[in-house]
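Peer 1: Have a look; sequence and predicted model below, questions after that.
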Amino acid sequence: MAVNEQVYKELIQELSTKQVVLVAVSKTKPVSDIQKLYDLGHRDFGENYVQELLSKQPQLPTDIRWHFIGHLQSNKVKYIAPFVHLIHGVDSLNLLKEINKQAAKHNRIINCLLQVHIAQEETKFGLDSDELEAILNNVGDFQNICIKGLMGMASFTEDVNKVRNEFAVLKRLFDLHTQQQAPNIQFSILSMGMSGDYKIAVEEGSTMVRIGSLLFGARQYNS
């Protein structure tokens, strides 16, 4: 399935009225699909894998805002540091240190979101509330990163109340730390919500959603 233009236009209309940014999750999708959405005016695209992002980025327009939304290993930061717009899944102080180091090499400030573990699933990455606070208290010397907010993923479940409660926990943490402004801590983005739960996320205060299958259809993996 290629890009669903009608769904895209409806999503943009729905989200823009609420001032929510749509990140089109383009992982496993061909460059042609990304280009088609770009031609419709879209600029924010999300990728999960460094190698795939490195393959696509040179083939597409330079004004695309690339979001890295997967689990990022420290030894891969150097590859995306020259151009990445926003790193969503920062879950350790060591990873932030490496992002800061690589950003300095390119004379850039890289925007980051801290990933908080809100789902009751062991497979999800992320910080707990104490780890989150510890990181925010220890990044004062990092001059080449800016922490723009939080990211989280709810449990994969049909229990709407559970999903809503998990998003509400993240929103409370976001509101708590919004007061903690500093030169490199500027909370303005709460990234939560995907194709299956974005409506609940927006109701609970999300300012950025990551949507793939609604736009592009099911993911295509090589066998």
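Peer 2: Structure received.

Peer 1: CA only for contacts and neighbour counts going forward, please
Peer 2: Fine.

Peer 1: so where do the helices sit in this structure?
Peer 2: For the chain, helices defined by DSSP state H occupy the ranges 5-16, 31-39, 50-56, 77-80, 93-105, 129-136, 160-178, 198-203, 213-216.

Peer 1: for the third one, packing partners?
Peer 2: Packing partners of helix 50-56 (3 or more C-alpha pairs under 8 Å, 6 or more residues apart in numbering; DSSP states H and E): helix 77-80.

Peer 1: List the buried residues for the helix it packs on?
Peer 2: 77, 80 (16 or more other C-alpha atoms under 10 Å).

Peer 1: so what secondary structure elements neighbour that helix?
Peer 2: Secondary elements touching helix 77-80 (3+ C-alpha pairs under 8 Å, 6+ apart): helix 50-56, helix 93-105.

Peer 1: deepest of these, which one?
Peer 2: helix 93-105 (a mean of 19; mean count of other C-alpha atoms under 10 Å).

Peer 1: neighbouring contacts of that helix?
Peer 2: 73-74, 77-78, 81-82, 90, 109-110, 135, 142-145 (C-alpha atoms under 8 Å, 6 or more residues apart in numbering).

Peer 1: Quickly name whichever of those residues is closest to I12.
Peer 2: Nearest to I12 out of these is I110 (C-alpha to C-alpha; 26.0 Å).

Peer 1: Pasting the second one now:
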Amino acid sequence: MIRDNVAALLRELPPGVALVAAAKSRTPAEVLEAIEAGVRLIGENYVQEAAAAFAVVGRRAAWHFIGHLQKNKAKKAVELFDLIETVDSAALAAEIDKRSREQGKIMPVFIEINSGREPQKAGVPPEAAETLVREVAALANIRVEGLMTMGPETGEPEDSRPYFRLTQGLFESLKALGIPGVSLTWLSMGMSHSYLVAVEEGANMVRLGTKIFGPR
């Protein structure tokens, strides 16, 4: 099933749109099957869960952290992950920078945008994004490479469109500023129910779990 799902998605997604397999609560065997089917990017929400999968899979895929990262987990996250998609504060960025420096790494990151301005959700409000990007760009061992958003959980994919459109507009306006140390390349938005709308609105990276692995 996983193999067929991945094959269908790789056919369906336009050229240039990267597929992240969102592997929260999936077994290392399932993650391995997705990789064997052609997935190149694995997204994990929890550092511990990622470590278990990494022990089986290793560097056969690139690893993206897509959950809420606590500062006390930053050291392990920097060890394991190739990219952290969820930087939403200067304090977290500083911790990632410190741990990256200790490990001799430059860590690519995305800035997470709270496009729905939901108080209970992670992410920086759109109006504060430029300030945060400039603060993160000043750190030597972090490189800002994109933006990521979840958007509010909506029943209908179409309901996500305004939030994706807002984030895409922010992406373009930040890119136009030409901030030194920032290479905005990736716009990560859209999950299993909303990825087609996200792609229509400019996403070039989508994070899909159910669509690859089936229901949890």
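Peer 2: That came through, no problem. Here the structure is a predicted model, which is why all the values come from computation and not from measurement.

Peer 1: TM-score of the superposition?
Peer 2: Once the chains are laid over each other, their TM-score by TM-score structural alignment, normalised by the length of structure 2 reads 0.94; 216 aligned residues with a C-alpha RMSD of 1.6 Å.

Peer 1: quick revisit: which of the contacts of helix 93-105 of structure 1 sits closest to L214 of structure 1?
Peer 2: V90 (25.5 Å).

Peer 1: What's the match for the closest one in structure 2?
Peer 2: Here V90 of structure 1 is matched to V87 in structure 2, going by TM-score structural alignment.

Peer 1: I'd like to know how far that match sits from L32 of structure 2.
Peer 2: Remark: distance between V87 of structure 2 and L32 of structure 2 (C-alpha to C-alpha, to the nearest Å) = 27 Å.

Peer 1: want to try TSV for the contacts of helix 93-105 of structure 1, with distance to P183 of structure 1 as columns?
Peer 2: Formatted as TSV, the contacts of helix 93-105 of structure 1 follow (distance: C-alpha to C-alpha, whole Å):
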residue	distance to P183 of structure 1
Q73	26
S74	24
V77	22
K78	23
A81	20
P82	21
V90	18
I109	11
I110	13
I135	15
F142	10
Q143	8
N144	10
I145	10
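
Peer 1: which of those sit farthest apart?
Peer 2: P82 and I135 (24.0 Å).

Peer 1: dump the residue contacts of the residue nearest the centre of structure 2.
Peer 2: Residue closest to the mean C-alpha point of structure 2, counted by C-alpha atoms, centre = their mean, is E85 at 3.6 Å. Applying C-alpha under 8 Å, 6+ apart, we find E85 of structure 2 in contact with 64-66, 109-112, 147-148.

Peer 1: The same query, at a cut-off of 6 Å, please.
Peer 2: By C-alpha atoms under 6 Å, 6 or more residues apart in numbering, E85 of structure 2 lies in contact with 65-66, 109-110.

Peer 1: how deep is the aligned residue in structure 1 for E172 of structure 2 tucked in, by neighbour count?
Peer 2: Taking TM-score structural alignment, the alignment pairs E172 of structure 2 with D175 from structure 1. When neighbours are defined as other C-alpha atoms under 10 Å, D175 of structure 1 has 15 of them.

Peer 1: next one: G169 of structure 2
Peer 2: 14.

Peer 1: Repeat that for F110 of structure 2.
Peer 2: Under the neighbour criterion other C-alpha under 10 Å, F110 of structure 2 is assigned a count of 26.

Peer 1: Next: N141 of structure 2.
Peer 2: 22.

Peer 1: what's the closest non-adjacent residue to it?
Peer 2: Spatial nearest neighbour of N141 of structure 2, chain neighbours left out: I106 (4.5 Å); criterion: C-alpha to C-alpha, 6 or more residues apart in numbering.

Peer 1: From what I see, the one you found and L139 are in contact.
Peer 2: No: contact criterion C-alpha atoms under 6 Å: I106 of structure 2 and L139 do not qualify, at 10.0 Å.

Peer 1: sorry, back to before: would you mind giving the contacts of E85 of structure 2 as TSV with distance to A7 of structure 2 added?
Peer 2: Output for those, formatted as TSV (distance: C-alpha to C-alpha, whole Å):
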residue	distance to A7 of structure 2
F65	24
I66	23
V109	28
F110	27
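
Peer 1: ok, back up a step: between the helices and strands packed on helix 77-80 of structure 1, which one is nearest to N161 of structure 1?
Peer 2: The nearest among those, by C-alpha to C-alpha, is helix 93-105 at 32.1 Å.

Peer 1: that older thread, quick one: which of V87 and L32 of structure 2 has more around it?
Peer 2: For V87 of structure 2 versus L32, neighbours defined as other C-alpha under 10 Å are more numerous around V87 (29 against 19).

Peer 1: Any figure for the gap between the closest residue to that one other than its chain neighbours and P215 of structure 2?
Peer 2: Excluding its sequence neighbours, the residue lying closest to V87 of structure 2 (C-alpha to C-alpha, 6+ apart) is I111, at 4.9 Å. To P215 of structure 2, I111 of structure 2 is 28 Å away according to C-alpha to C-alpha.

Peer 1: Between those two, which has more neighbouring residues?
Peer 2: For I111 of structure 2 versus P215, the count of surrounding residues by other C-alpha under 10 Å is larger for I111: 27 against 7.

Peer 1: just checking, that one touches V144?
Peer 2: No: contact criterion C-alpha under 6 Å: I111 of structure 2 and V144 do not qualify, at 7.3 Å.

Peer 1: contacting residues for the counterpart of L208 of structure 2 in structure 1?
Peer 2: Using TM-score structural alignment, the equivalent of L208 of structure 2 in structure 1 is I211. Going by C-alpha under 6 Å, 6+ apart, I211 of structure 1 touches 24-25, 194-195.

Peer 1: Having no further points to raise, I will conclude here.
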